[in-house]
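>>> below is the structure, and that's it, no one-letter string:
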């Protein structure tokens, strides 16, 4: 299936620490989070990507136009370092469409803008391009396919560090809990859609507002709960957390490096 990645947002909460880069181009280790997400999908055989570009689209285009495979692949130099032999190809079998979807467009309008690249697709994948997971993707796809629904998204525990407060009469605190110890789940920004999703999106609408409400009323939206690893990168602190995991060699989202994402 084709994979639509939303790469055009301003990333305002991360901008001060990103050097002005668009959020998908902020690094985890030596590679942008966008690359990590694309590697995740490619691991499961989904290698046709549509990048919905907006803010600083040139940074994303130039990354791939000047892609250096040596940073993520073993290689051998020979003939006085004039000849390089890569031990494995990194992205040579990927197909990437770079689509200008507007500087200030919302997610719904970015998705509408790339409809022409999905006309022959019965189903497609989509992602906010700002979070990583070790979700067994084929299992989610199989569940969605059997459901017959039009849309599906991953439901996860928040990765942010905050506390949930419960008040009772006169604003007296009844309870306070760390969010990951509660039953709160959020939209993890990882989607599967059938092509019929486009019937539910009108001009100017945000994807998860009006279109999703229409799907809900018709019982056509599936929430796929996943309680294992998921982590977003909305803030500098979250970027640091992901880099710390990567540097410790504990990066669960790197499913392409071994049997870390077993299908059950």
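That came through, no problem. Small disclaimer: the values here were computed from a predicted structure and weren't measured.
>>> from here on, contacts and neighbour counts on C-alpha atoms
OK.
>>> how many residues are close by residue 62?
With neighbours defined by other CA atoms under 10 Å, the count for residue 62 comes to 10.
>>> and the comparison structure, right after this:
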């Protein structure tokens, strides 16, 4: 089963770093967040990736093209030009990287991958990590039998929630999870038929296609009560980096 990762956005809300490299290549613990996401899927036996590149996508291609070399012992005969990889510690991943356009929208990027998606596939964003049980998510999707499943999460709230009756407060909750609401956390499972919902490169996956699937009763919701974090701002990056450096990263489900 293929894992499709949206990795082409401009990352304007973290432009302090994304002007130098694509947001999925921003690092946590010396590794791109994209690598962390792929490790999470790999822990569940999902190792066939399709990365949808856009903004500075060449940096993603260069990273993974050289990844095996960086994680290997090599032998080079400068006289003959012979080059051999003696052994390596790289993950057994197959990675297809597609140039989907600098300004293409999320739905348009997904449509670009249509030739590679002839069976059920996973889909997620290249800037979000989670400890979601992907094996359980897949089982849920197949049991529900709908065209798509979205993982709903309740990220840590940033503000206290006040319950109000007239001018009197009747309750207060300090930073409730998700500010008391569920949001899309990515980590989708999709059937190829969802691609028919995409009109062209300007289609935004989260608007037309997802809305249509929901209205048609074809979108299942998998509620994840565990950790989820997105690298949307520099504050988010600092938070995730802190968890990793203190050996408290919940998304590290691999050994």
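Now that the structure is in, tell me what you want to look at. If you're wondering where the values come from, they're calculated on a predicted model, not measured in any experiment.
>>> got a TM-score for the pair?
TM-score of the superposed chains, computed with TM-score structural alignment, normalised by the length of the second structure, equals 0.86; 244 aligned residues with a CA RMSD of 2.6 Å.
>>> any idea where the helices of the first structure begin and end?
Assigned by DSSP state H, the helices in the first structure fall at 12-15, 33-43, 57-65, 107-113, 137-147, 210-217, 236-247.
>>> got CSV for the ones you listed, with distance to residue 90 of the first structure too?
Below are the helices of the first structure laid out as CSV (distance: least, CA to CA, whole Å):
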stretch, distance to residue 90 of the first structure
helix 12-15, 28
helix 33-43, 9
helix 57-65, 12
helix 107-113, 27
helix 137-147, 21
helix 210-217, 36
helix 236-247, 19
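>>> between those, which gets nearest to residue 177 of the first structure?
Taking CA to CA, helix 236-247 is the member of those nearest to residue 177 of the first structure, at 20.2 Å.
>>> what's the matching range in the second structure for the closest one?
The alignment of helix 236-247 of the first structure onto the second structure (TM-score structural alignment) spans residues 234-245.
>>> coming back round to it: identify whichever of the helices of the first structure lies nearest to residue 203 of the first structure.
Nearest of the helices of the first structure (CA to CA): helix 107-113, 7.0 Å.
>>> how much does the closest one stray from the second structure?
Mean deviation of helix 107-113 of the first structure from its aligned counterpart in the second structure after superposition (mean CA distance after the TM-score superposition for the first structure): 0.6 Å.
>>> so which elements touch that helix?
Counting contacts by 3 or more CA pairs under 8 Å, 6 or more residues apart in numbering; DSSP states H and E, helix 107-113 of the first structure packs against strand 2-6.
>>> related to what we said a few turns ago, how about the helices of the first structure, which one is nearest residue 255 of the first structure?
Nearest of these (CA to CA): helix 33-43, 6.6 Å.
>>> residues contacting that closest one, please?
Helix 33-43 of the first structure is contacted from outside by 3, 24-27, 47, 49, 94, 129-132, 253-256, using CA atoms under 8 Å, 6 or more residues apart in numbering.
>>> any idea how far residue 9 of the first structure is from the closest residue to residue 99 of the first structure other than its chain neighbours?
Once flanking residues are discounted, residue 99 of the first structure sits nearest to residue 52: 5.3 Å by CA to CA, 6 or more residues apart in numbering. Going from residue 52 of the first structure to residue 9 of the first structure by CA to CA, to the nearest Å gives 9 Å.
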